[in-house]
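*Asks:* sequence unknown, structure follows:
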């Protein structure tokens, strides 16, 4: 029974007080009244009531940190996939039950009102959601911290399907404003672009001066990040791009009505959309400008606050400021800080470089060559001429002073380690720049961090054996169980201390109940209720009828070849074929659920989505298989949809090719909520299996060494196609019109890719995957064994708390300490 109830966030209002606050804002802030108010108005009134606590917390936290000469961390990320904030803020403030009761008294449904809030879709997938979890944990741990990103107008995109194909639509997440953000025009910055570099001679000394031909205004919007318990409220600062000159009156008055706004429109494009398509030269240029825009504005902001507190003496800048590069997107921040220190503050190169390296740390999120950013040298030279000079100087000194000392005369090593990649067109390797310019480089799971050292940067690891480390990713249990799975949270709180969302290791107390029949019954009743709720969501979003008694088999992540959604598809087709051959084929009813967006320019990924949708359409309407198989592709997968699906999931598909997934965080969310992982020995799957026990996950397929051996031998996917009759049959299906009546060959591109190249060895792992799926089917039929495995997953995931991840960063990389806000 719970013994430490006082550790949970304590309500700061009674139900009548909360009602009074909401009604006050409904009347005086929004100018409406109970009988007329829309659901959106109620949502805004509740947000305003919550913000009375939130902004008081912001003030207290900022005042506390301003009075301390402590080191702070600045987390630079191009993505922050925040989702919705109201439920999370209510939970972290201990006000959720109060608000629920208050709205019931007012004749309203809090759950319905929560649906009015649009997702802050400021990210693409795991990278952005990880950043959101991390800033939640920084606030919860009372760390002096601020997140920096871009205030995208449209986020990624809203996904629709038309005749099975993905269609991208604008994501108007703040069409009517956002209740959670506040503009801080007093902290705006100026960002320079283009132009030329001039050498100026003063008093016998020369220095470089960048003469930009264009400037942008960076306008900061702050989103408060409420820590669990509400004591600390940090901020996420997002930069909006605006023209330095908003409107040209002379042009307007002379009849150029549209031209008068041209500069404004061009400037606003920078913060318009997350990840503009970079298939064109203009798209590449815009993405580079985006990365520099938010990096430069953020460094200027850090510098402004440092000087405000400490004056113009920058000798303690690196001592008091840590900057974390979340992947290579903010890597241009390294030469930007060098530019400021050398060109504007007068530091020698040696001292500036020492400070810069002491300031930055770099998180690597991928081993995929195409994801390690490389920018055309000529493009950087055009957009950021001074930075290109600085990158050349960084590279020259690095190769001469450090690489030459380690490997004298070895030009092959120099070519590999050079920040500049030679070729028909010179490229700037942002991964190399990030590693060279940082004091610490970390991977995000044990196996990934080892592969970073072994395969990605082996020479750099030899050069700096203490620079490379691991910080396994984590998720915040506040959002990913307490808020999204209230039934399971309530059950857990009957058996462990109420502060488990802060100290996730307390869930280990559930292990003693894993074989308890009564607890198993209660636990599985929660899962069944969540599934019944999600049946309604599926019907509402897709019109497809599914049964909550079926296995809910879930693959939710970005659509990418290495994540192998097409392996899942081939197995679905194989099951379908077995049922057609033998209507009595023994298969527990299964619902395969996909959620994924493909990058607009990623043709094959979009073809895989199309193939899944066309196969689903055929299967879902085939009465011959008696509803034993259903396939659902949920449109516009996002955080708020994940919060409904994850508690209802039975099986977690984590089937990337071994050595390709850095970590994954969806695997952690699903396992924490009691889904059984079917996965390869890749990313954090390995650590989940270690923590939960190999009996409580289903592992299949090649491991990293097997993949490397097969590649060395020469992988021939066509051999697998020819040698496996079932595999050949389902692939051949894609050439005909069975799934696309009257239009043969529409799905052939997926087959052709798999047989001719199969870069991620789908066919090599198909047979092992099919056998693993049979194990899932067998285990699910043993209700006690399945319940035990699910409970053990929930009880064993403490390691994957983002609080633990951030504590690792704080102690081992950032060297910062907690500074709790004063009451």
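*Replies:* Received, thanks. Note that the coordinates shown come from a computational prediction; the quantities given were computed from them, not determined experimentally. Residues are numbered from 1 along each chain as shown.
*Asks:* hey, let's count contacts and neighbours off CA atoms from now on
*Replies:* Will do.
*Asks:* tell me which residues in stretch 169-179 are buried?
*Replies:* By neighbour count with 16 or more other CA atoms under 10 Å, stretch 169-179 contains the buried residues 171, 172, 173, 174, 179.
*Asks:* all strands of the stretch 601-750 of the chain, in order?
*Replies:* Taking DSSP state E, counting those that start in this stretch as the criterion, the stretch 601-750 of the chain contains strands spanning 629-634, 651-654, 676-679, 698-699.
*Asks:* can you put these in CSV and add mean neighbour count and distance to residue 51?
*Replies:* Converted to CSV, these look like this (neighbours: other CA atoms under 10 Å; distance: least, CA to CA, whole Å):
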stretch, mean neighbour count, distance to residue 51
strand 629-634, 23, 33
strand 651-654, 26, 36
strand 676-679, 26, 39
strand 698-699, 21, 45
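*Asks:* Of all those, which one is nearest residue 200?
*Replies:* For residue 200, the closest of these is strand 651-654, at 57.3 Å, according to CA to CA.
*Asks:* How far away from the center of its chain is that closest one?
*Replies:* Mean C-alpha position of strand 651-654 versus that of the full chain (CA atoms, centre = their mean, to the nearest Å) differs by 18 Å.
*Asks:* which residues are contacting it?
*Replies:* Here strand 651-654 makes contact (CA atoms under 8 Å, 6 or more residues apart in numbering) with 551-556, 563, 667, 670-671, 675-680, 685.
*Asks:* cutoff 7 Å now
*Replies:* Strand 651-654 is contacted from outside by 552, 553, 554, 555, 667, 670, 675, 676, 677, 678, 679, 680, using CA atoms under 7 Å, 6 or more residues apart in numbering.
*Asks:* cool, and stretch 317-328?
*Replies:* With CA under 7 Å, 6+ apart as the criterion, stretch 317-328 contacts 70-77, 331, 355, 358-365, 373, 430-431, 434, 814.
*Asks:* re the thing from before, and of the contacts of strand 651-654, the nearest to residue 639?
*Replies:* Set against residue 639, the nearest of those by CA to CA is residue 670 (13.3 Å).
*Asks:* residues touching that closest one, list them.
*Replies:* Residue 670 makes contacts with 646, 652, as judged by CA under 7 Å, 6+ apart.
*Asks:* Got another one to weigh against that:
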């Protein structure tokens, strides 16, 4: 079934970078080679687009031009299929997924794979003397996310389409996504990511569906003919939200959904009076202010202006999305009281939590519903996914800022809060402390609106993203609210789309799986379980290891080009790739690296297995500790890699500008997956799932989805260390735990001393003093306490690596037993338990 909205429009009566190109791998070819006619048709379509859409000839076309022409030709295939399909009925219910991030990366591989045209495209381009890998590598990454949150949203959108669940994704079309990371002498430097520099061939602009989003102003009261009071918000500023639609194609092209991203534009592009008066810069000031909203993903909020811009971004896309879906519902169904029957709105984290008062405003102020009816519609339509237990990541906004920027919404929030607290008082809950804990307004350090609490109250369901995370939500951040409604919080463990992270990212392993257990693995992730029967087979192990070797050789070429560092493909590739944050504990990994370096120097004749430590990830521009961690990793790499005493035994590489495409190069080449966050702080993780699916063994704490991975792959096929969440809390209650742990670990003390003495920063011994002060002082993330057990687990990895038969058996079992972590399974659970929407054609 094809989404009936793709071609309907409104129902009202990027430059690429050379160092990114080599990371692409096409999906596995179909069992039947493409016909000559199919190849010829696609070849001619590509030439047509090259000439008439881009104005190029084959002689003058660059790789980027060939990519755009190929993308446009494939996009036409989706449109043709929609036009050829019988006009479908309006779906009974749609899912609307609101997320500030959609880390979709490159789309050509998804489009070719889901259309079944990868082999056809390769042959068509080959006839033109063009290499598909070079063409695909010319596509810029759509870096519209910071990490797991945005990549999860992208995986969910692909699974929704593959399951034929009618859905819209709603977000922001950032001109510049997450910054491009340069590493200069170990220091991160941020430069703009220019993914739209040469346009985006995948999208359709929909100016006819634009809407206005207001800010500031005042709220007036008017008396209605029936004597009732109506409040009217009169914004001081309005910004135009223009949608750009990207098709989200499901597996085997059976269904298409839409990702609608909003671009901010000024209502008037220029003030002609000021311009003609000579104030040429001031004449476009309002335009610059408006368009700043969709300019950059996550602008720094370290200044008041940056803080306000973050709130403007969140309200902008949330309001535009709600206006859009409300307008669609009215056109199709009429009465907004039936919205919960035909729409499910999922809030991905607290960024769109302002949807609660905005939906109430639209229903009450714009469409005349009573407060009671509007609250029923809101609380039966919205659902909220929580992604963090970190207090600093649970958004709150100053009441003063909210009142100035969104005055009507602040009135609605106050009324929601008053009714909420009043109902508790009527039931005898009058203790001031208890009421303060569940209030939407936090008054402990100035008045602030608790957006997590707001989303909780306004949602029918609130879900965590792993079993541990969900239970900790009930026990910690939402404990007071959970006590009031013990059925509201449910668990929905995250998942990943196997089409992207196995079929496309690792075609060799996919072909091996198809040969072993049949082509059904392409349609049913559960069929991967059949690989377990081959785990002990020496011949199959050899083929599995050969696939890994090929990907390691490819990754070594990428790393050499980006960093100049040579990697030994025969070494164990030990990988930690994720956003740089203290709780993710890249620093623990670096400390173990330093200790291993010292141990090799102290015992040079010991049989140390060759190991390559690979780091990648970005630090937020204002997060100085995270930036220091990157510099330490780079400085450690510089000394270790230059020391002939450890040559061939230990190599360290920090690979810059982590992205979806770089992940697609690293993950299939990884032998060891570092998932070492402080227990109780990682909500779920999805990198752990991608790496395990591709056969990397996990070394990790009992945190997030690591626990469920352990349950599925088995205790013998994972390396677990460190305190669990309960142990972390107990240890934090004991004063002086860091000092005791360091005193009890000469190995850890020696590593810390080497860093403190300037061993990796000659001439500047205090360079890493802020990191050392944190570790040796409060040590909030318990690196010192977990270090020795981490060292033990790493030496267990060494021992396992020396036994190839056992290692490859465990790797194969990881691939076989991670089918449960498919985002298809996750979406089915959301559909059944949260959205109450049917899966499949006719939904």
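*Replies:* Okay, I see it. On a predicted model such as this, the values are computed, not experimentally measured, just so you know.
*Asks:* if we can go back for a sec, in helices, which of the contacts of stretch 317-328 of structure 1 fall?
*Replies:* Using DSSP state H, 355, 358, 359, 430, 431, 434 are the members of the contacts of stretch 317-328 of structure 1 that sit in helices.
*Asks:* what's the matching residue for the last one over in structure 2?
*Replies:* Going back to what we said before, that points to residue 434 of structure 1. In structure 2, the residue equivalent to residue 434 of structure 1 is residue 455, according to TM-score structural alignment.
*Asks:* My understanding was that its match contacts residue 384; is that so?
*Replies:* Yes: if you go by CA atoms under 7 Å, residue 455 of structure 2 and residue 384 touch, sitting 6.2 Å apart.
*Asks:* remind me, longest helix of structure 2?
*Replies:* helix 304-333.
*Asks:* give me the stretch of structure 1 that the helix or strand just after that helix matches.
*Replies:* Scanning forward in sequence from helix 304-333 of structure 2 by DSSP states H and E, the next helix or strand is helix 339-342. Aligned by TM-score structural alignment, helix 339-342 of structure 2 falls on residues 317-320 of structure 1.
*Asks:* and if you look at stretch 175-188 of structure 2?
*Replies:* Under TM-score structural alignment, the match for stretch 175-188 of structure 2 is residues 153-166.
*Asks:* Residue 824 of structure 2 against residue 161, yeah?
*Replies:* No: here residue 824 of structure 2 does not reach residue 161: they are 9.8 Å apart, not a contact under CA under 7 Å.
*Asks:* Could you find the counterpart of residue 36 of structure 1 in structure 2?
*Replies:* Using TM-score structural alignment, the equivalent of residue 36 of structure 1 in structure 2 is residue 60.
*Asks:* Repeat that for residue 395 of structure 1.
*Replies:* Match for residue 395 of structure 1 (TM-score structural alignment): residue 417.
*Asks:* gap between that match and residue 593 of structure 2?
*Replies:* 51 Å (CA to CA, to the nearest Å).
*Asks:* How about residue 665 of structure 2?
*Replies:* Relative to residue 593 of structure 2, and taking CA to CA, residue 665 of structure 2 is found at 23 Å.
*Asks:* And for residue 645 of structure 2?
*Replies:* Here residue 645 of structure 2 is placed at a distance of 15 Å from residue 593 of structure 2 (CA to CA).
*Asks:* Please apply the same query to residue 538 of structure 2.
*Replies:* 33 Å.
*Asks:* Would you mind telling me which of the two has more residues around it?
*Replies:* Legend: neighbour count by other CA atoms under 10 Å for residue 538 of structure 2 and residue 593, higher for residue 593 (22 against 13).
*Asks:* What does that one correspond to in structure 1?
*Replies:* For residue 593 of structure 2, the aligned residue in structure 1 is residue 572 (criterion: TM-score structural alignment).
*Asks:* doesn't its match fall inside a strand?
*Replies:* No: Residue 572 of structure 1 is assigned helix when assessed by DSSP: H, G, I helix; E, B strand; the rest coil, not a strand.
*Asks:* Tell me how far it lies from residue 546 of structure 1.
*Replies:* Here the criterion is CA to CA. By it, residue 572 of structure 1 lies 16 Å from residue 546 of structure 1.
*Asks:* What count of nearby residues applies to the aligned residue in structure 2 for residue 288 of structure 1?
*Replies:* Matched by TM-score structural alignment, residue 288 of structure 1 corresponds to residue 311 in structure 2. Per other CA under 10 Å, the neighbour tally for residue 311 of structure 2 reads 20.
*Asks:* Residue 80 of structure 2 too?
*Replies:* For residue 80 of structure 2, the count of nearby residues is 11 (other CA under 10 Å).
*Asks:* where do the helices sit along the stretch 651-800 of structure 1?
*Replies:* For the stretch 651-800 of structure 1, helices defined by DSSP state H, counting those that start in this stretch occupy the ranges 666-672, 685-692, 704-713, 717-723, 725-733, 748-756, 762-781, 783-795.
*Asks:* Which stretch of structure 2 lines up against the fifth one?
*Replies:* Helix 725-733 of structure 1 falls opposite residues 746-754 of structure 2 when the two are matched by TM-score structural alignment.
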